[in-house]
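J.: below are the sequence and a predicted model for it; my questions follow.
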Amino acid sequence: MFSTHKVNERIFHLLTFICQGSSFLNPRAYAIMHREHHAYSDTEKDPHSPYFFRDVFQMMWRTAQSYKLYEKRLKEPDAQFKGNYPEWRLLDYWGSTYTSRILFGVFYVVFYIFFATHWWMFLLLPIHFMMGPIHGAIVNWCGHKYGYSNFDNGDKSKNSTPFDLLMLGELFQNNHHKRPNNANFAAKWFEFDPVYPVMKFMHWIRLIKLREAYI
C-alpha cells in the first residue's frame, strides 16, 4: 500500500511492538499468513476461513497453530509468499516470548490499579491482554460471513458495515480482497474507512508514500 524510509520502518516496527504489547504479532509470520489468506480465500488452504470450522474458537485455534509454525520458522512458506516484509530478529523474538507478554500484562494490571476509577473498568483487562486475537477473530469471522458485497471476488468476503469505526476499516473485507493494495478500504460513496485520512496525512507530510494509483 505504501513505502517508507528504513528509519521510519524501524520506528513503526518498535511502536507496533509497544502498542500491541501482550498480543504482538511477528510481522513476517503475519504477512505470510495474510498473503495465503488472499491467495486461497475461503478454500481449504485459507489459514482462517470461517467456512471450515464449527465456531470462531476453532478457527482462531487453527490460526494460532499456523502462525506459530511461521513465527518459530518450523515451516517454510511457498516462494510466492516470501519477502518484502519488515524483519527485526531480536525484537520479533522478544515480542513473541511468554516473558514479554506476561510483563505487558502485569503493566496493564498495575496501570489499572493506579488509574481505574470504578471496579467495572477491570473487566476491560482481558481485552487488553488479547486485543490482537480478538480483533483477528472479529475481522476474519464476521468479514467473511455477515454483510454485503460490492464485488464478485470468487470468495465469500463481505463488508460487514458501511461505517467501520471499531475495526478501523478492517471489516471492509470484500473491498479489500478486490483491491488489496489500496490503502482506502472503502469503495462506495456511502462507505468510510477512518484510517485512510490518517494515511493521506502521513503521505502529505512525506512520512510514507502511498501508491500513486490509490492516492
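T.: That came in fine, so what should we check first?
J.: C-alpha only now, for contacts and for neighbours.
T.: Noted.
J.: what residues are up against the closest residue in space to residue 184 that isn't next to it in sequence?
T.: Sequence neighbours aside, residue 196 is the residue nearest to residue 184 in space, at 5.2 Å (criterion: Cα to Cα, 6 or more residues apart in numbering). Counting by Cα atoms under 8 Å, 6 or more residues apart in numbering, residue 196 makes contact with 183-185.
J.: tell me which element residue 196 falls in.
T.: With elements taken from DSSP states H and E, the one containing residue 196 is helix 195-204.
J.: give the buried residues for that helix.
T.: Across helix 195-204, burial judged by 16 or more other Cα atoms under 10 Å covers 195-196, 199-200, 203.
J.: okay if I get those residues as JSON lines plus distance to residue 176?
T.: Below are these laid out as JSON lines (distance: Cα to Cα, whole Å):
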{"residue": "195", "distance to residue 176": "13"}
{"residue": "196", "distance to residue 176": "13"}
{"residue": "199", "distance to residue 176": "16"}
{"residue": "200", "distance to residue 176": "17"}
{"residue": "203", "distance to residue 176": "20"}
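J.: show me where the chain has its strands.
T.: Using DSSP state E, the strands of the chain run over 2-3, 209-210.
J.: picking that back up, can you pick the most crowded of the contacts of residue 196?
T.: residue 185 (28 neighbours; other Cα atoms under 10 Å).
J.: what's the distance between that residue and residue 206?
T.: Here residue 185 is placed at a distance of 21 Å from residue 206 (Cα to Cα, to the nearest Å).
J.: put this next to the first one:
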Amino acid sequence: MACHRKHHAFADREGDPHSPLIEGLRNIVLKGAFYYRRAVRQPGMLEKYGKGTPNDWIERHLLSRLNWLGILIMLAIDMYLFGFFVGPLVWAVQMMWIPFWAAGVVNGIGHALGYRNFDVKDESRNIAPIAIWLGGEELHNNHHADPKSAKFKAKWYEFDIGWMYIRLLQLLHLAKVEYARGL
C-alpha cells in the first residue's frame, strides 16, 4: 500500500517508484517487482506512505521478515487444492503472473499506451479491456482520477470485473466499500 501511495503522490515525476517515463517502459514491464522491492526498502518510506493502513501482525512479524514463507504457503495451498502434480504448475503461473501483470503491465502499459477519460497530472491510461486478467486494473486513468474509489469504471461501455468481485464479496458480507465512484 505504501508503494502504491507514493506512486500516486509522484506519478510520472521524480520520486515515482515505478514510472515508465522515468525508468523506461521495457524496464517496468519486465522488472516491475524489482522497483517495488527497491521502493519499500527506502528509509522512512513505509512509515510515511503506509500511515493508516491496517496493522497486520502477520505481515509485520512473519511475512516481511520471512518473505519466502508466503510463497511456500501459497505452494502448499495450491498443492492442497489442485494436487501434487497440478498444484506446483498453478503456483508457478501465479509466481510469474503477479510480478509481470500487476507490477509490470498495469504500471508500465497503464502509463504509456491507451485512452484517457480524465485529464490528470500524470500519463495514466486506460488499456484495452483485458479485465479478466487484470481485475479491472486496466482502467488505470480512471483510477488515477479517483484513487479512493473501489469502482474503476467511469463510462457505460467500460467493463470492471474487479468491481464485480467486490460486489460479490459484499453480498457475502466479506467486504465493505468505503467509497465507490457514482454511488
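T.: Ah, there it is. Computed from a prediction, not measured in an experiment: that's the story for all the values here.
J.: TM-score for this pair?
T.: Here the superposed chains carry a TM-score of 0.77, computed using TM-score structural alignment, normalised by the length of structure 2; 176 aligned residues with a Cα RMSD of 3.1 Å.
J.: hmm, back to that, what's the closest of the strands of structure 1 to residue 131 of structure 1?
T.: Taking Cα to Cα, strand 2-3 is the member of the strands of structure 1 nearest to residue 131 of structure 1, at 25.0 Å.
J.: check which helices and strands the closest one is in contact with.
T.: On a contact count with 3 or more Cα pairs under 8 Å, 6 or more residues apart in numbering; DSSP states H and E, strand 2-3 of structure 1 meets strand 209-210.
J.: which elements pack onto the strand it packs on?
T.: By 3+ Cα pairs under 8 Å, 6+ apart, strand 209-210 of structure 1 packs against strand 2-3, helix 195-204.
J.: tell me which of these lies nearest to residue 98 of structure 1.
T.: Once these are compared by Cα to Cα, helix 195-204 is nearest, at 30.7 Å.
J.: what's the average distance of that closest one to structure 2?
T.: Here the mean offset of helix 195-204 of structure 1 against structure 2 after fitting is 3.2 Å, by mean Cα distance after the TM-score superposition for structure 1.
J.: tell me which residues touch whatever residue of structure 2 lines up with residue 138 of structure 1, please.
T.: Under the alignment (TM-score structural alignment), residue 138 of structure 1 pairs with residue 105 in structure 2. Residue 105 of structure 2 sits next to 28-29 when contact means Cα under 8 Å, 6+ apart.
J.: how close does residue 105 of structure 2 sit to residue 38 of structure 2?
T.: 18 Å.
J.: what do you get for residue 130 of structure 2?
T.: 28 Å.
J.: between these two, who's got more neighbours?
T.: residue 130 (15 against 12).
J.: the more buried one against residue 137, yeah?
T.: No - with contact defined as Cα atoms under 8 Å, residue 130 of structure 2 does not count as touching residue 137 (9.0 Å).
J.: which neighbours do the two share?
T.: By Cα under 8 Å, 6+ apart, no residue touches both residue 130 of structure 2 and residue 137.
J.: what is the burial count for the equivalent of residue 153 of structure 1 over in structure 2?
T.: The equivalent of residue 153 of structure 1 in structure 2 is residue 120 (alignment by TM-score structural alignment). Neighbourhood size, residue 120 of structure 2 [other Cα under 10 Å]: 14.
J.: let me see the contact set for the residue nearest to residue 120 of structure 2 when sequence neighbours are not counted.
T.: Nearest residue to residue 120 of structure 2 in three dimensions, chain neighbours excluded: residue 145, at 6.2 Å (Cα to Cα, 6+ apart). By Cα under 8 Å, 6+ apart, the residues touching residue 145 of structure 2 are 118-120.
J.: will you turn those into a markdown table that also has distance to residue 21 of structure 2?
T.: Formatted as a markdown table, the contacts of residue 145 of structure 2 follow (distance: Cα to Cα, whole Å):
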| residue | distance to residue 21 of structure 2 |
| --- | --- |
| 118 | 19 |
| 119 | 17 |
| 120 | 15 |
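J.: how about the residue most central in space within structure 2: what's its closest non-neighbour residue?
T.: Central residue of structure 2 (Cα atoms, centre = their mean): residue 102, 5.2 Å from the mean position. Nearest non-adjacent residue to residue 102 of structure 2, counting by Cα to Cα, 6+ apart: residue 134, 7.2 Å away.
J.: repeat that for residue 80 of structure 2.
T.: Nearest to residue 80 of structure 2 is residue 87, by Cα to Cα, 6+ apart, at 7.2 Å.
J.: quick one: the helices in structure 2?
T.: 2-9, 20-23, 25-40, 45-49, 57-58, 67-82, 86-97, 107-108, 131-134, 140-145, 161-171 (DSSP state H).
J.: to residue 124 of structure 2, which of these lies closest?
T.: Across the helices of structure 2, closest to residue 124 of structure 2 is helix 140-145 (Cα to Cα), at 4.7 Å.
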